[in-house]
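**Student:** 3D, please:
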Amino acid sequence: MLSPAPASPALLRLRPTGATAHEEVAVEMPIALTVNGVSQAVMLATPTDLEDFALGFALAEGWIVRARELLDVETLPHGLGMELALRVPAEREQRLKLRRRQLAGRTGCGLCGLESLADFAALQPSPVQAPELQPGALARAMRELAQAQVLNARCGGLHGAAWCATDGSLRLAREDIGRHNALDKLIGARARLPSPGASEAGFIAMSSRATHELVHKAAMAGAGLLACVSAPSSLAISTAAGLGLQLWAFVREDRATRYA
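**Tutor:** This is a model prediction of the structure:
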């Protein structure tokens, strides 16, 4: 699906010279995800790269374990937003019925809707292995991620997620008003790549702070290193350490701090 342009309301930006210019604003709308006709989640997201979002979200949430298990995605417009109608095999549908997760997603939210701490513990992914980075890789990744954020350059307010090679060169990037959504889109886009592209060693770079949810999603996607431009949370650090995932934060201006 082509990425639509962000909305352009009738707003004018006043420049210091007294001149005016039109201001663009990032789009945010409810995106409902259904699986075989049953509602599973509602996320607030930017309506771009929605097929990548559907696949990445399904993989990161454990709804499916392989990209080919997503048999079809249909995009359906609604009055208040959009619906992504996912179709999966019957055995995956049965597993979802056993662990149904109702969440009203927010752009800054992580594990909304889990019914207990036991549910939280059951979601932990398998351990991962960190790649060996070349010198300067983190700084290069952040520079190239900023350059790849085309929508953010136009209207601001969007996060970016990128898959980078071990030398820091950017291979793939996605944007969304929600940092978790941007990572879901990246996971989905990467899952669509043919081998060997999908199996290339590398890491994930994010334009946001480092949260537990980002660490969780990165590990679910098999990434062994997550680099974020802003601060980490304590739960993100402990989760990364437990999974063997390298967590770098405050990656900016040629500095970086390793937390796990």
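**Student:** C-alpha only now, for contacts and for neighbours.
**Tutor:** Noted.
**Student:** would you list every one of the helices in this structure?
**Tutor:** With DSSP state H as the criterion, the chain has helices at 50-60, 90-98, 117-122, 137-148, 150-155, 179-191, 212-220, 234-243.
**Student:** most packed of the ones you listed?
**Tutor:** Comparing the helices of the chain by mean neighbour count (mean count of other CA atoms under 10 Å), helix 179-191 comes out on top with a mean of 28.
**Student:** How about residues contacting that helix?
**Tutor:** Helix 179-191 has contacts (CA atoms under 8 Å, 6 or more residues apart in numbering) with 45, 49-57, 59-60, 67, 107-108, 110, 158-163, 172-176, 198, 206-208, 213-214, 217-218, 221.
**Student:** Then stretch 154-162?
**Tutor:** 6, 23-26, 145-146, 149, 151-152, 170-179, 182-183, 186, 204-208.
**Student:** Give me the subset of these lying in strands.
**Tutor:** Taking DSSP state E, the ones among the contacts of stretch 154-162 that sit in strands are 170-176, 204-206.
**Student:** Out of the residues you listed, flag the one nearest to L123.
**Tutor:** Ranked by distance to L123 (CA to CA), the ones in strands among the contacts of stretch 154-162 are led by I204 at 20.4 Å.
**Student:** The closest one contacts A165, doesn't it?
**Tutor:** No: applying CA atoms under 8 Å as the test, I204 and A165 come out as separate, 9.0 Å apart.
**Student:** Looking at the two, which one has more neighbours?
**Tutor:** Neighbours of I204 and A165, each counted by other CA atoms under 10 Å, are more numerous for I204; the result is 28 against 20.
**Student:** Against A189, how distant is that one?
**Tutor:** 13 Å (CA to CA, to the nearest Å).
**Student:** Then L12?
**Tutor:** Taking CA to CA, one finds L12 at 35 Å from A189.
**Student:** for the chain, which residue is closest to the average position?
**Tutor:** Closest to where the C-alpha atoms of the chain average out (CA atoms, centre = their mean) is L183, at 1.4 Å.
**Student:** any idea how far S116 is from that one?
**Tutor:** For L183, the distance to S116 - CA to CA - is 25 Å.
**Student:** Same list (the helices of the chain) but as a markdown table, adding distance to Q129.
**Tutor:** Compiled in a markdown table, these are given as follows (distance: least, CA to CA, whole Å):
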| stretch | distance to Q129 |
| --- | --- |
| helix 50-60 | 18 |
| helix 90-98 | 28 |
| helix 117-122 | 21 |
| helix 137-148 | 17 |
| helix 150-155 | 31 |
| helix 179-191 | 17 |
| helix 212-220 | 9 |
| helix 234-243 | 8 |
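**Student:** nearest to V73, of the ones you listed?
**Tutor:** Nearest to V73, of those and by CA to CA, is helix 50-60 at 6.7 Å.
**Student:** Just want the angle from the closest one to helix 212-220.
**Tutor:** Interaxial angle of helix 50-60 relative to helix 212-220 (axes from the mean of the first three to the mean of the last three CA atoms, to 10 degrees): 90 degrees.
**Student:** I'd like the structure of this one too, to check against the first:
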Amino acid sequence: MMMTPADLAPFAIGFMLTERLADTAADVIAVEPFEAEAGWIVRVALSARCRGRIHDRVRHRTSDTSCGLCGIAGLEQLRRPVTKVPPRPDTPVAAIFAALAALRDHQPLNAATGATHAAAACDTDGRIVAAYEDVGRHNALDKLVGALAMESRPLPAFLLVTSRLSFEMIDKALVAGVGMLVGVSAPTSLAIDQARAHGLTLLALARGDAILVANDPHGVFSEDLVAKEGLEPPTPGL
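**Tutor:** The predicted structure is shown next:
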């Protein structure tokens, strides 16, 4: 995995979950990162009932930062089970803008390099309760998913990512069990299809003064609500 070698334990657990190699954090018995000459090696021990999945989910080459699906054996592996139904989000628009405004303070690595993505968990007031960084957008989200699974706190109101919203980002948010994913860049058509298929609220192109509603299965961000919050409604067809 070409990634930023930090927060390797939450990354390993998140990766096991989003790859469907484990069902819960308890299925990961041990995570042992250690530094080697050319990088880092992370050894992961899974529960006996999950070990057989490794052979079913083998990747045929090393994954990298460009796509969370690199190296899968075939397109049929896109159809992975989603066991959690996303809840209806209960988040005012003002909370999303508050999280966007606060996100930079939770990106120390990006402040130093200008070259990393972040994934953040936010509450209903827009407070960022956890954030992780990585050079790869999907790696950052795996770190966050793993950290959330390791803790006993309630699920966040929404996840906020500093990247485009591609298929694997939707898939990882579904594994996390959150009701809404917000991204600062555009969604792909496959990502929108995945969000619609599983009822995930998806907001894109999030800026300080506008947000594009890509999927709103519960009608939370209807034109009436958007108007009430003082925003311009999204352009039809985008």
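**Student:** Give me the TM-score for this pair.
**Tutor:** Here the TM-score for the pair of chains, by TM-score structural alignment, normalised by the length of structure 2, is 0.85; 214 aligned residues with a CA RMSD of 1.4 Å.
**Student:** now for E51 of structure 1: what does it line up with in structure 2?
**Tutor:** Matched by TM-score structural alignment, E51 of structure 1 corresponds to A9 in structure 2.
**Student:** Does that match touch A30 like I think?
**Tutor:** No: using CA under 8 Å, A9 of structure 2 is not in contact with A30, being 9.2 Å away.
**Student:** what residue of structure 2 is the furthest out?
**Tutor:** E37 (30.5 Å).
**Student:** So what does it match up with in structure 1?
**Tutor:** Aligning on TM-score structural alignment places E37 of structure 2 opposite G79 in structure 1.
**Student:** From A165 of structure 1, how far off is the residue mapped onto A102 of structure 2 from structure 1?
**Tutor:** Under the alignment (TM-score structural alignment), A102 of structure 2 maps onto E144 of structure 1. Taking CA to CA as the measure, E144 of structure 1 falls 12 Å from A165 of structure 1.
**Student:** R127 of structure 2 corresponds to which position in structure 1?
**Tutor:** So R127 of structure 2 corresponds to S169, using TM-score structural alignment.
**Student:** Look up the closest residue to that match, ignoring the ones flanking it.
**Tutor:** Take S169 of structure 1 and drop its neighbours on the chain: the residue closest to it by CA to CA, 6 or more residues apart in numbering is A141, 5.9 Å away.
**Student:** Wait, that neighbour touches T166, no?
**Tutor:** No: A141 of structure 1 lies out of contact with T166 (CA under 8 Å); the separation is 9.4 Å.
**Student:** if you line the two up, which stretch of structure 1 does stretch 159-176 of structure 2 fall on?
**Tutor:** Taking TM-score structural alignment, stretch 159-176 of structure 2 hits residues 204-221 over in structure 1.
**Student:** hmm, I was thinking of stretch 224-231 of structure 2
**Tutor:** Counting by TM-score structural alignment, stretch 224-231 of structure 2 sits on no residues of structure 1.
**Student:** Which residue, neighbours along the chain excluded, lies closest to the aligned residue in structure 1 for R207 of structure 2?
**Tutor:** Pairing criterion TM-score structural alignment: the partner of R207 of structure 2 within structure 1 is identified as R252. The spatially closest residue to R252 of structure 1, leaving aside those adjacent along the chain, is V229, at 5.9 Å (CA to CA, 6+ apart).
**Student:** distance of the one you found from L193 of structure 1?
**Tutor:** Applying CA to CA, the value for V229 of structure 1 to L193 of structure 1 is 26 Å.
**Student:** of the two, who's got more company?
**Tutor:** More crowded of V229 of structure 1 and L193, by other CA under 10 Å: V229, with 22 against 11.
**Student:** Quick check, that one in contact with V251.
**Tutor:** Yes: here V229 of structure 1 reaches V251: they are 4.6 Å apart, a contact under CA under 8 Å.
**Student:** Now find how far off-centre stretch 197-216 of structure 1 is within its chain.
**Tutor:** 8 Å (CA atoms, centre = their mean, to the nearest Å).
**Student:** again, but for stretch 150-167 of structure 2
**Tutor:** 5 Å.
**Student:** repeat for stretch 47-55 of structure 2
**Tutor:** Chain-centre distance of stretch 47-55 of structure 2: 24 Å, with CA atoms, centre = their mean.
**Student:** Please apply the same query to stretch 102-115 of structure 1.
**Tutor:** Per CA atoms, centre = their mean, the centroid offset for stretch 102-115 of structure 1 relative to its chain is 14 Å.
**Student:** Could you give the separation between the terminal residues of it?
**Tutor:** End-to-end span of stretch 102-115 of structure 1 (CA to CA): 9 Å.
**Student:** Now do the buried residues in that stretch.
**Tutor:** Across stretch 102-115 of structure 1, burial judged by 16 or more other CA atoms under 10 Å covers 103-107, 109.
**Student:** quick one, what contacts A223 of structure 1?
**Tutor:** 128-130, 202-204, 245.
**Student:** Tell me if I'm right that K217 of structure 1 and A60 touch.
**Tutor:** Yes: if you go by CA under 8 Å, K217 of structure 1 and A60 touch, sitting 5.3 Å apart.
**Student:** so how many other residues sit close to L21 of structure 2?
**Tutor:** 21.
**Student:** Trace it over to structure 1, please.
**Tutor:** In structure 1, L21 of structure 2 lands on W63 (TM-score structural alignment).
**Student:** give the contact list for its match.
**Tutor:** 92, 95-96.
**Student:** tell me which of those is nearest to Y259 of structure 1?
**Tutor:** Checking those one by one against Y259 of structure 1 (CA to CA), the nearest turns out to be L96, at 34.2 Å.
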